[in-house]
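Coordinates only, no sequence provided:
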């Protein structure tokens, strides 16, 4: 019996399958026979295709009859894989004015398919269709044998609306895939940047530091916040900072774009030029602006010479030594007053008693250090006492009022001086708060109303009782310049009483450290002992250091001076640490 076969279905002979024949011959006296159909692997083709079929029908029978209608279907299962779909969009931010339009949303297949793939999309988010955005479709059809296709989303400018609505979003999701499948969860968010009003306000949420060092990055980064009229943060807005008052220029990044919270952080600002003094900073964004509180810019570390502290006399000047920038500002300040019998020497001399070594030690500990000149006495009446104390009082007032220019704290002022300088700093200490109605130690050189009080005093080998020059118990006093400085020297007088620190000692005086050599032949050690006694009676925190075997310069005299200069340097620095250090 010969059974003739017909072959139909979606599979293609040779490409998709093979067959061993087109008929089946059943031999005589047998009841069955076979033929075979085999699948062909088309893995060399990159595209995906659906499962395919081979349908076999009986088309005729010789020496027999078909039993009804016979048909069998063989399915060839595709092994190329179902394509997966990913979603992307660019750009993700669209300006509302349409300048960035459109955002292109792309659906991409993992591999091509012989069938078209339809990707259905869902749209959510805060933006409204038509009012805020348009779309070119709600699905993406990827043609057969292609791997991607797109739709577009465009921003709609609603500038006719008076209100600001803030940034809005279009969230695109895949809701279904025909002839493919979503790769995990695919979602893209497109942000429409509101441009209805832009910034309505700029405010400072973190202020710049109140004090900064010239050309050194601010210790506190200013932060400006930009909001629209509805108090929503304005994202992606450029904010520019500049110097509003005070002059000079800024270093670092001066234009910063606001973050997702509408804030711009200026992390590396500094004032790079201009003289010390107050600055205010202006933060501006698209016509809106605000001004910071004052930032006082001080000198950077280094030495600054011949700065006028008061008046116009060339001797009314000081030198300033500013410590390393690593020390946070402001710093306590200590001023040195040189000796020279009120008539000689200068702040520029490095070998002044206990000057250079103490200066180096104090700088290393973070103090601002100054050394003061003052009018030296001559025959001219304007240079005689009390010109010297008037100058130094004004210098202290200058440090209190303007010391911030040097990075100094005007409320933490110490003084030290030797010989005539020891007398002058003692006068600064004991005349704290003396009213001009009692005696005018202040003068009228400037900074009226500013206190000249000092917070710690170190008096070295000074004369403190001018009237003792007439006492027979002190015949060895030798202060050669006194006759020039004091009009009534050497006689008992109100002038000499008023110039004697002992007579002004009171309970409100600052702490004192008094140092004197026990063999001083210029100013007897009894002078310092006498001052200590008066201060002690008043209850002032006072120390007396008598240096054994030491002359007026605290050098060896009749033996080894004890304590040594090096030890005295530490003692002086430690004293200031105890009373004015941070």
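Okay, I see it. This structure is a prediction, so every number in the text was calculated from the model and none was measured. Numbers count the residues shown, from 1 in each chain.

CA only for contacts and neighbour counts going forward, please
Will do.

And the closest residue to residue 376 other than its chain neighbours, how far from residue 383?
Distance criterion Cα to Cα, 6 or more residues apart in numbering; nearest residue to residue 376, sequence neighbours excluded, is residue 343 at 4.6 Å. Separation of residue 343 from residue 383 (Cα to Cα, to the nearest Å) stands at 9 Å.

Mind listing the shared neighbours of those two?
376-377, 485 (Cα atoms under 8 Å, 6 or more residues apart in numbering).

Can you tell me which of those residues lies closest to residue 205?
Distance to residue 205 across the shared contacts of residue 343 and residue 383 (Cα to Cα) is lowest for residue 376, with 52.6 Å.

So that closest one versus residue 487, what's the distance?
Going from residue 376 to residue 487 by Cα to Cα gives 14 Å.

any residues in contact with both of those two?
Counting by Cα under 8 Å, 6+ apart, the residues touching both residue 376 and residue 487 are residue 384.

In addition, the following structure is provided for comparison:
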């Protein structure tokens, strides 16, 4: 019989990198899986990286994923197709593919595919919330009752992609993080590109041709009526890339609709600030996920051959 473990427990983790979970149109998708050792059928958190839907990878914030895994979750940091490879809805379909993988080959890793949360940063936060919306989920090939995910966490996300969202000006008193300025953007892309440019590229168009109606169709804010899972939004008050008003308005809209939502503003924090990776912040995220996914339980360690490494 297993015994529940308190949320403050810490676990050693086993890393299973470079696991292929899909190959849409020949584009190989991989994930890096961090497993808490000694936890029976851990709940799964899919981590979605940022990068304006155009750059970044599953390895961008490996330490962040590992920190959460130490709280008893199986954390899968996944790749999704960038907008330079495939426009929306390819990114949502890739998330659904990862969830399907959990229900199939992922079972070899002993995870509980019926307890899944999405956790995204920046562009990944946008995708995390949008993927919970019913119209997006209906693209999934499976026919499983209930939502395929049970919670979502968003770090400094952009949730209203329309011109109204443009009114949420970021904090111009804070410098744009070096991490963004020094990114290796694709050839022909202005560095750093404007938010409007990135949003248009997500739809496969250019800035002058993309309408607010099209942008609203892929905005979690406009799809709030389809989001019916608990949501935790975190944002820095000095974000120089995405205004905290994006999270404030998203939280307000979900509350207005009677949904479970929590908002935490990190005082003085910029976009991709180290404040989002402190033990206290990660513990706060873990507590939210424990509340909605359940707590980890001890179990004897799996046999070594029960966990397969990726190629």
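On my side now, so go ahead. In this text the structure is predicted, and so the values were computed from the model without any measurement.

before we move on, back to that, more crowded one of residue 376 and residue 487 of structure 1?
Taking other Cα atoms under 10 Å, residue 376 of structure 1 and residue 487 do not tie; residue 376 has more neighbours (22 against 16).

any idea what the more buried one aligns with in structure 2?
The alignment partner of residue 376 of structure 1 in structure 2, by TM-score structural alignment, is residue 82.

just the helices in the stretch 151-300 of structure 2 please.
With DSSP state H, counting those that start in this stretch as the criterion, the stretch 151-300 of structure 2 has helices at 163-166, 178-181, 195-202, 212-216, 245-256, 279-293.

Compile those into a markdown table and extend it with columns for distance to residue 262 of structure 2 and mean neighbour count.
Formatted as a markdown table, those follow (distance: least, Cα to Cα, whole Å; neighbours: other Cα atoms under 10 Å):
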| stretch | distance to residue 262 of structure 2 | mean neighbour count |
| --- | --- | --- |
| helix 163-166 | 21 | 14 |
| helix 178-181 | 27 | 12 |
| helix 195-202 | 26 | 20 |
| helix 212-216 | 23 | 14 |
| helix 245-256 | 7 | 19 |
| helix 279-293 | 9 | 18 |
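
Point out the one among those that comes closest to residue 138 of structure 2.
helix 212-216 (18.3 Å).

Leaving out the residues flanking it, which one is nearest to the residue nearest the centre of structure 2?
With distances taken as Cα atoms, centre = their mean, residue 120 lies nearest the centre of structure 2, 2.1 Å away. Closest residue to residue 120 of structure 2 apart from its sequence neighbours, by Cα to Cα, 6+ apart: residue 48 at 4.5 Å.

can you count the residues close to the aligned partner of residue 409 of structure 1 in structure 2?
Aligned by TM-score structural alignment, residue 409 of structure 1 pairs with residue 112 of structure 2. For residue 112 of structure 2, the neighbour count with other Cα under 10 Å is 18.

how close does residue 112 of structure 2 sit to residue 131 of structure 2?
To residue 131 of structure 2, residue 112 of structure 2 is 19 Å away according to Cα to Cα.

same question, residue 71 of structure 2
Counting by Cα to Cα, the gap between residue 71 of structure 2 and residue 131 of structure 2 amounts to 24 Å.

same deal with residue 258 of structure 2?
For residue 258 of structure 2, the distance to residue 131 of structure 2 equals 19 Å [Cα to Cα].

likewise residue 180 of structure 2?
Counting by Cα to Cα, the gap from residue 180 of structure 2 to residue 131 of structure 2 is 25 Å.
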